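>>> The sequence and its predicted three-dimensional model are supplied below.
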Amino acid sequence: MATTKKSTIKDIANVLGITPSAVSKALNNHPRISVKTKEDVIQVAKNLNYQPNHLASALRKGKSNLVGLIIPKANSHFFSSVLQSIEEILNDKGYSVIISQSNESYKKECESIDVLLFTQVDGVIASLANETLNFSHYEKIKANGIPLILFDRGENDLEVDYVGINDYQSSHLIVNHLVEQGCKRIAHIAGYRHTRIYKNRIIGYVDALKKHDLPIENDLILEGSLSLEDGRKKMEALLKLPNRPDAVYAAGDFAALGALQVLKENQIKVPDEISLVGFGNEPFTSFVSPSITTINQHSEEIGRLAAEAFLYRIKNPKKKVSLNKMILNAELVVRESSNKNP
């Protein structure tokens, strides 16, 4: 099958009888090129279906106006909301966003970074995959002098700007609320503690239990992927304990939904017998019955701050500025799944 030859600047120049240099200047709105010539060039470019070579342009100018965005999963309202906020701000400043989904895979994350570096992006904004334990692929971004901004899931060892919520405080908000509702045996369906945000949520949970003189038992802390299916499995395991919990705090809303399904299948009344709290304020948490108490992570604000951090770094490439750790206070959204006294 024959491939269609791509049109070039030289092809446009040949049609108009001008130099390739004049075409290039016209396409880049150079002030020395007449309006008439610019209009002619644009029309011929459209007729020839000319597509600019952004990589070649980036190599020439040292700037691509492209920003890479790496997210763990696109089916999360939190990440899609952060993405939308970042895009709105960066598009307004003339940047296009290249979106890559790691699907929680370390290998996919490494591949994405290689592609973004090859594409000559001006910066990378990212949230780490669950599988990521080694950060050498992110160090490559820094070694290339490209601004790297992390959000939600980030590691202090990388020494880059970071935006997220106070995960430690979030656990205190949740445990305090459950204790106020009369709960005394609170389980935690946790994320993997090698990821900083989940480690901080576990520490916050443990410290909050200590504050209320409640028992800390290893069989009540179950680490996992926080997927819906993982939430189901963890809830089934908790129900098999000789002394089952009277409350469950899941570090992700999808895990909380899976736990809720199991509780309903076992005719366990929520919150009368077991209270339930999630994390992330996914839209479905307000629609299911009972509606799920959760943590609002202020996704739009996180996206805005991440985009602004990149813009600041790109405008001040040589300025020695201390790292910016932007930590937002979380908000507990109380709903039916934990509110025993509505």
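Looks like it came in fine. Note that the structure is a prediction, hence the values are computed from the model and not measured.
>>> Going by C-alpha atoms from here, please, whenever you check contacts or count neighbours.
Fine.
>>> Distance-wise, check residue 181 relative to residue 244.
Note on residue 181: its distance to residue 244, by Cα to Cα, to the nearest Å, is 17 Å.
>>> and if you look at residue 251?
With Cα to Cα as the criterion, residue 251 and residue 244 are 19 Å apart.
>>> got it, and residue 329?
32 Å.
>>> Give me the number of neighbouring residues for residue 189.
For residue 189, the number of neighbouring residues by other Cα atoms under 10 Å comes to 27.
>>> So it, which state does it fall into?
Following DSSP: H, G, I helix; E, B strand; the rest coil, residue 189 is assigned to strand.
>>> just the one 4 residues further on next, same as before
In the three-state summary, residue 193 is assigned as coil, counting by three-state DSSP.
>>> secondary structure element for residue 18?
For residue 18, there is no helix or strand it lies in under DSSP states H and E.
>>> One more to weigh against that first structure:
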Amino acid sequence: MEICPKCSTNTFVIRAGMIRGKVRYHCKTCDFHFTQEHSEKSIPQKQIHTTIKDIANIMGVSIATVSRALNNKSDISPKTRDAIQKLALELDYNPNLFAKGFQRGETKTIGVVIPNIKRPFFAGVLSGIQEIANEHGYRVMICQSNESYETEVTNIQGLLASHVDGLLISHSKETTRFNQIKNLFDKGLPMVHFDRICTEVDTPKIRQEDFEGAFQLVEHLIQQGYQRIAILAGPPELLISQKRKEGYIHALEKHGLAIQTEYILHGDFSKEFALASLDAWQQLPEPPDAIFAIHYLNAVEIIQYAKELGIEIPQKLGIVGFGDEYLAEIVEPALTVFHLFPQKVGEVAAALLFDVIANKEARQQKDVLVQGQLIIRKSSLKKG
């Protein structure tokens, strides 16, 4: 509090605006006006979040005046505007973009829910999403369900509390109920599904070549001379598991090979399940001579375990996997895969979401297919 230079009291000294770039004060005790340049000691210690109100209190002006100055409005004197902007810089003031956006009915933020951020596929998808979001001037809030339905629901609730403008989602392996998604879609929230999609809601969807990719992988094995081909499938309720299994069956049927139920195992994507499956198959009277894993990481794990068991790859056991990353290239022998181009998946998903945000009337179901590519490596080259 400033001391009045006339009566030497500060009991009733108040700020009374600005004059010639200086703070103007009024002492009510002696009815005296005086000016004082705001000194460093009059500026409070920098806070984590300096507000317009903080600046207004220091300058002795109204919040509206500070707002006009920070927005370079013409209905304020240049000296007052410059003084306010200088103080704002000293206090590290940053505008509350969320509050501004909320007033306009937008926050320039999108939410993303994925099952597992550690998986290279989803890391690649996030990279693509972030790139497109940057181009549109949006921020990205990322949540991980960790393959839990309850966590997925909590994630979505948190994103809604942050008033995201749209949602990109790939469901957890536990998710079989979609009431929350249905309600949000009915309320008009822009939303796009990718990878693990929901067919119960007419949201736009980014699809991959799950059926076609599986067909190409299995047909490649058949062309290499493998006859007893097993499939390490994922949870049966997942659409990607269903589609990739259908591609596997179609390839066998096309080439006249029998579909043997003992060669078809469903489970989670854990390493324990993959290794236990190989053990179970090896106990059969006629073990499979090739394995198609719908998740490439399980295929890598099987390669390593098979070598420990003394099984020659690819001579005695051919192995292929769905999806690709660096690990699939450096494992010995290198894994044959169907590459999904996750960065492209993320880019296409984000671009589609921004289309829906810009035109909410066009949010009806729209499927976009991101094509993959068969990459043949040594793990399946029986014929060389």
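Perfect, thanks for sending it. Quick caveat: nothing in here was measured; it's all calculated off a predicted structure.
>>> which one of residue 251 and residue 244 of structure 1 has more residues nearby?
More crowded of residue 251 of structure 1 and residue 244, by other Cα under 10 Å: residue 251, with 30 against 15.
>>> What lines up with the more buried one in structure 2?
Here residue 251 of structure 1 is matched to residue 294 in structure 2, going by TM-score structural alignment.
>>> hey, where'd the strands end up in the stretch 151-300 of structure 1?
With DSSP state E, counting those that start in this stretch as the criterion, the stretch 151-300 of structure 1 has strands at 161-165, 186-191, 221-224, 247-250, 275-277, 294-296.
>>> which residues touch the third one?
Spelled out, it's strand 221-224 of structure 1. Strand 221-224 of structure 1 has contacts (Cα atoms under 8 Å, 6 or more residues apart in numbering) with 187-193, 230, 234.
>>> Let's see that with 7 Å instead.
For strand 221-224 of structure 1, the external contacting residues (Cα atoms under 7 Å, 6 or more residues apart in numbering) are 187-192, 230, 234.
>>> The second one now?
Contacting residues not belonging to strand 186-191 of structure 1 are listed as 198, 202, 220-226, 234, 245-251 [Cα under 7 Å, 6+ apart].
>>> try 8 Å
Applying Cα under 8 Å, 6+ apart, the contact partners of strand 186-191 of structure 1 are 175, 178, 198-199, 201-202, 205, 220-226, 231, 234, 245-252, 255.
>>> For structure 2, which segments count as helices?
Ranges of helices in structure 2, per DSSP state H, are 52-59, 63-70, 78-90, 97-103, 120-135, 149-161, 179-186, 210-223, 239-254, 271-282, 296-308, 326-330, 342-358.
>>> and for stretch 125-135 of structure 2, what span of structure 1 is it aligned with?
Stretch 125-135 of structure 2 covers residues 82-92 of structure 1 once aligned (TM-score structural alignment).
>>> what range in structure 1 does stretch 163-181 of structure 2 sit on?
The aligned range for stretch 163-181 of structure 2 is 120-138, by TM-score structural alignment.
>>> Kindly reformat the contacts of strand 221-224 of structure 1 as JSON lines containing distance to residue 293 of structure 1.
Putting the contacts of strand 221-224 of structure 1 into JSON lines (distance: Cα to Cα, whole Å) gives the following:
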{"residue": "187", "distance to residue 293 of structure 1": "15"}
{"residue": "188", "distance to residue 293 of structure 1": "14"}
{"residue": "189", "distance to residue 293 of structure 1": "15"}
{"residue": "190", "distance to residue 293 of structure 1": "16"}
{"residue": "191", "distance to residue 293 of structure 1": "18"}
{"residue": "192", "distance to residue 293 of structure 1": "22"}
{"residue": "230", "distance to residue 293 of structure 1": "19"}
{"residue": "234", "distance to residue 293 of structure 1": "18"}
